[in-house]
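Colleague: Need the 3D shape of this:
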Amino acid sequence: MDRLAFITGASSGIGQALAWRYHQAGWRLALVARRSDEIAAWAKAQGIPPERWRVYGADVADTDSIVAAGQACIAQQGLPDVVIANAGISLGVDTAEREDIDVIARTFATNNVGLAATFHPFVKAMRARGSGRLVGIASVAAIRGLPGHGAYCASKAAVVSYCESLRGELRGTGVQVVTIAPGYVDTPLTQQNRYGMPFLMQAPDFADAAFRAIEGGVSYRVIPWQMGVVAKLLRLLPNAVFDRALSGRARKHRAKG
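Modeller: Just a heads-up that it's a prediction; the model follows:
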């Protein structure tokens, strides 16, 4: 069966690594990002046959843009078997700074509304077909709020809750909802971090583990598993202990400053 994977944020990092892993497994690719020229150049450089992929330029923060990309995919390549809502942004914020309120709004527009809009064009058609997988890329940052990371942590916590809700809505339809929560993965998104990143993974290793989890039909998976253990322990810490442990920790870069 010639299966099709629709992947957002495919121009770099986790999205690109997932695209390569799905190609290696023999899937056709529907690749989505704002920088469509970069994806096309990458696919050609990798020697992926042109009939095995298409690029859809879209901004997931623009609902009409990403919905149109999904509709174009169905029209040109058919209904995907897997849709991976991977596109996301991560910036530090300081609520005392007015411009950072706009950063929070942009983060939620991309990481949350954009995720739902990515799934939207496919839900009814997958339900009618009785099969498909909708994959939301969350983060272990969803587990507890980290100082200076309020926008990202909150948005990824919302990804977990949204996917859980959607999973319940689609129960019994044959459409599965999978939540993947990466730990630290070596990508352009994390390379500017100013703090230690335990259990740092290379993007191809993460993509391989995520591919196996998605194909296995799991509902929720933290990758790597060690970060899942760390996340559970952090959740159990009393607030006073957690707050003291995070005191003085370096914060993520803000958009300004």
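
Colleague: switch to C-alpha atoms for all contacts and neighbour counts from now on
Modeller: Will do.

Colleague: residues near residue 21, how many?
Modeller: Neighbourhood size, residue 21 [other CA atoms under 10 Å]: 20.

Colleague: Surely residue 110 touches residue 86?
Modeller: No. Applying CA atoms under 8 Å as the test, residue 110 and residue 86 come out as separate, 10.1 Å apart.

Colleague: Neighbour count: the two, which is higher?
Modeller: Neighbour tally, residue 110 and residue 86, criterion other CA under 10 Å: the higher count belongs to residue 86, 26 against 23.

Colleague: who does the longest helix anywhere in the chain touch, helix- and strand-wise?
Modeller: When the chain is parsed with DSSP state H, its longest helix is helix 150-169. In terms of contact count using 3 or more CA pairs under 8 Å, 6 or more residues apart in numbering; DSSP states H and E, helix 150-169 is assigned the packing partners helix 98-108, strand 132-137, strand 175-182.

Colleague: Second chain to compare with the first, below:
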Amino acid sequence: MSSLLPLAVVTGAGSGIGYALTQDLLTRGVEVVAVDRDTSRLDERVQAYEFDVRDGAAMQELAESLSSRPVHYLFANAGVGVSGDVLSSPEQAWQWAWDVNVLSVIRTLRLWWPQLVAGRGKAVVTVSAAALQSYPGAGPYRATKAALLSALEGLYYQALGDGVGVHALCPGLVRTDITEVNRYAEVAHATPAEPNPFESFMRTAMREAEPADAFARRVLDGLDSGAPFYWFTHPETMDWTEARHRAVVGAGTPFTDFGALA
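Modeller: I've put the predicted structure just below:
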């Protein structure tokens, strides 16, 4: 591909939101570097790299191999939907969620930051509306997404003088296979044996969720028209988020039921 094309880096590109972003970026004439543990579905036009984002050496080697290329878009999208309650979730579940959802994202941003500065690019990190909501049954997922959002708030201030846009993408329900954790070997040691109410809700809700390809188009259109830092893409999540914050300010209690306002 021509080096004159704008360059995008996408992690978690093999499925779900990452795959849909990769496909749509290609239609917009963007060169894509894609990272995933399974890249078998990706278009042959993609520069696909098949490894785990937790592999810091591989991530560093890739970033260094493209150190001369300005990056226009970085989509730090890789994540795992580790469910489970706070106390019943094994330590391996917490570590898995932390390593993928937080540490690997920060590493990705750090390694590609010089190229983002060179390209005056945009860093879009897939967080979740869950980062600012409260519900039972998803302790590792919610906690790590909340931690990630806090880290991005710190990065926002650091980025002000670098010319890089930072966007905390906080979607609601998007139809992906994030709930299909059985595809990961880690699930044998990191998840409870029985599904909880949150998992059951998600499996049902996913059937009616927004398709990933439609969501990806909205995200890329939003970037072109000027996306915010706190990027809540699904208005239906806002009432619940605002109610949770009213409970915090009013010294109340967390919600007592999934989907019910405090």
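
Colleague: Kindly reformat the helices and strands packed on helix 150-169 of the first structure as CSV and extend each row with mean neighbour count and distance to residue 34 of the first structure.
Modeller: Shown next, in CSV, are those (neighbours: other CA atoms under 10 Å; distance: least, CA to CA, whole Å):
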stretch, mean neighbour count, distance to residue 34 of the first structure
helix 98-108, 17, 15
strand 132-137, 24, 18
strand 175-182, 25, 22
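
Colleague: Out of those, flag the one nearest residue 68 of the first structure.
Modeller: Among those, the nearest to residue 68 of the first structure by CA to CA is strand 132-137 (17.5 Å).

Colleague: so where is the closest one in the second structure?
Modeller: Across the second structure, the stretch matching strand 132-137 of the first structure (TM-score structural alignment) is residues 121-126.

Colleague: now do stretch 220-228 of the first structure
Modeller: Under TM-score structural alignment, the match for stretch 220-228 of the first structure in the second structure covers residues 230-238.

Colleague: SS state for the corresponding residue of the first structure for residue 81 of the second structure?
Modeller: Under the alignment (TM-score structural alignment), residue 81 of the second structure maps onto residue 90 of the first structure. When states are read from DSSP: H, G, I helix; E, B strand; the rest coil, the local structure at residue 90 of the first structure comes out as coil.

Colleague: same deal with residue 75 of the second structure?
Modeller: When the structure is split into helix, strand and coil by three-state DSSP, residue 75 of the second structure lands in strand.

Colleague: Likewise for residue 32 of the first structure?
Modeller: What three-state DSSP gives for residue 32 of the first structure is strand.

Colleague: what's the burial count for the aligned residue in the first structure for residue 65 of the second structure?
Modeller: When the first structure is aligned by TM-score structural alignment, residue 65 of the second structure is paired with residue 72. Residue crowding around residue 72 of the first structure was assessed by other CA under 10 Å; the count is 15.

Colleague: Make sure residue 72 of the first structure is indeed in a helix.
Modeller: Yes. Secondary structure assignment places residue 72 of the first structure in a helix (three-state DSSP).

Colleague: returning to that earlier point: show me how far the match of stretch 220-228 of the first structure is from its chain's centre.
Modeller: 15 Å (CA atoms, centre = their mean, to the nearest Å).

Colleague: where do the helices sit along the stretch 101-250 of the second structure?
Modeller: 104-119, 139-159, 187-190, 197-205, 212-225, 238-249 (DSSP state H, counting those that start in this stretch).

Colleague: closest one to residue 174 of the second structure among the ones you listed?
Modeller: Ranking these by their distance to residue 174 of the second structure (criterion: CA to CA) puts helix 212-225 first, at 5.8 Å.

Colleague: That closest one vs strand 165-170, what angle?
Modeller: Relative orientation of helix 212-225 of the second structure with respect to strand 165-170: 150 degrees, computed using axes from the mean of the first three to the mean of the last three CA atoms, to 10 degrees.

Colleague: gap between the most centrally placed residue in the second structure and residue 148 of the second structure?
Modeller: Within the second structure, one residue has its C-alpha closest to the average C-alpha position: by CA atoms, centre = their mean, that is residue 126, at 2.6 Å. In this view, residue 126 of the second structure and residue 148 of the second structure are 9 Å apart by CA to CA, to the nearest Å.

Colleague: Cheers, nothing more for now.
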